[in-house]
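In: What follows is a predicted protein model with its sequence.
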Amino acid sequence: MSYGRTVTVEAPFDQVQQHVRKALADQGFGVLTEIDVQATLKAKLDHDMEPYLILGACNPPLAHRALEADRSIGLLLPCNVVVRADGDEVIVQTVDPGTMVTLTGLDAMAPVAEEATHRLDAALAAIEAAGREDHDRPA
């Protein structure tokens, strides 16, 4: 079962993460939490790895609707968005909101998941387009 939606961008990591934040905001998502996995593993385990961020994104109207359908859905909120380096590329992944429907089995969750999917797909498309512009821009 696939539980993520992914785009790959050929642009510098810092630029991509800025595009991610803007694209999420443009779709009504705020970033509530941020985990810098690279820094945390270095500080706690002295382990070196590629840049890797986990952003906890929330669209309040969608979160409210989901919580009205199932108070336990908070276990799956906020929506995690991963931004990670992979060589010269940056991979951006979001959880597939359809997993909320699959995991809960609640039909009432389907419209919320559909709207969240639409908004996250629009954000991913904007990130991909911005990355292409960055890549095509002369240095």
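Out: Here it is on my side, so go on.
In: Please make it C-alpha for all contacts and neighbour counts, starting now.
Out: Fine.
In: The biggest helix by length in the chain - contacts with which helices or strands?
Out: For the chain, the helix with the greatest residue count under DSSP state H is helix 110-136. Under the contact criterion of 3 or more Cα pairs under 8 Å, 6 or more residues apart in numbering; DSSP states H and E, helix 110-136 touches strand 4-9, helix 13-26, helix 60-69, helix 98-104.
In: Helix or strand next in line after the longest one, which one?
Out: Right, the one you point to is helix 13-26. Sequence-wise, the next helix or strand beyond helix 13-26 is strand 30-36, with elements assigned using DSSP states H and E.
In: A further structure is provided below for comparison with the first:
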Amino acid sequence: MIDFSYIIETSKSFDEAVVSVLRAVEKKGWTVFQIYDIKERLAAKGFVQRPLKIIEICSGKYAHQFLNKNRMVSLCLPCKINVMEEGGKVVIVGMKPTMIAQLFPEIKVEEAQGVEEEILDIINTAAQS
């Protein structure tokens, strides 16, 4: 199986982890586009789900760079960091942007690695107690 995600457990509560992600995104100079509360949205349709929020984030610098190489990269934008409860624990999850280089040959792995380093830094910063 391809290792496409980065997952880290945090001792923070679910809500604290969400706030920590938002702060880490801001500190890194990225932008939060949208936050989806999946548990709430599915509850409105009568489905029960454990807590899960999808936080869409973007670095204009990287988005501009990648879109200029192949506009189909927009299918992978914006980046997402998820906060969820799994097995009674809170985890923060992000897709590894280096996966984009496997889908779009115009994007060099080294370029995607820069994005990945920033995403992992955001996740690690948010997860710290």
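Out: Everything's here; your move. Fair warning: this is a prediction, and the values are worked out from it, not measured in the lab.
In: related to what we said a few turns ago, can you say which of the helices and strands packed on helix 110-136 of structure 1 is nearest to Lys44 of structure 1?
Out: The closest of those to Lys44 of structure 1 is helix 13-26. By Cα to Cα, the value is 22.8 Å.
In: For Ala112 of structure 2, see how far away the equivalent of Arg21 of structure 1 over in structure 2 is.
Out: By TM-score structural alignment, Arg21 of structure 1 lines up with Leu22 in structure 2. Between Leu22 of structure 2 and Ala112 of structure 2 the distance is 22 Å, computed by Cα to Cα, to the nearest Å.
In: Kindly report the same for Ile38 of structure 2.
Out: As judged by Cα to Cα, Ile38 of structure 2 and Ala112 of structure 2 stand 28 Å apart.
In: What of Val21 of structure 2?
Out: 21 Å.
In: and those two? which has more neighbours close in?
Out: Between Val21 of structure 2 and Ala112, counting by other Cα atoms under 10 Å, Val21 is the more crowded of the two (23 against 18).
In: residues in contact with the more buried one?
Out: Neighbouring residues of Val21 of structure 2 by Cα atoms under 8 Å, 6 or more residues apart in numbering: 122-123, 125-127.
In: Return the entry from these with the maximum number of neighbours.
Out: Ile123 (28 neighbours).
In: For that residue, which residues are in contact?
Out: Each residue near Ile123 of structure 2 by Cα under 8 Å, 6+ apart is listed here: 8, 21, 24, 81, 92-94.
In: Under a three-state scheme, what state does the residue in structure 2 sticking out farthest from the centre occupy?
Out: Here structure 2 reaches farthest from its C-alpha mean at Gly46, the gap being 26.7 Å by Cα atoms, centre = their mean. Counting by DSSP: H, G, I helix; E, B strand; the rest coil, the backbone at Gly46 of structure 2 sits in coil.
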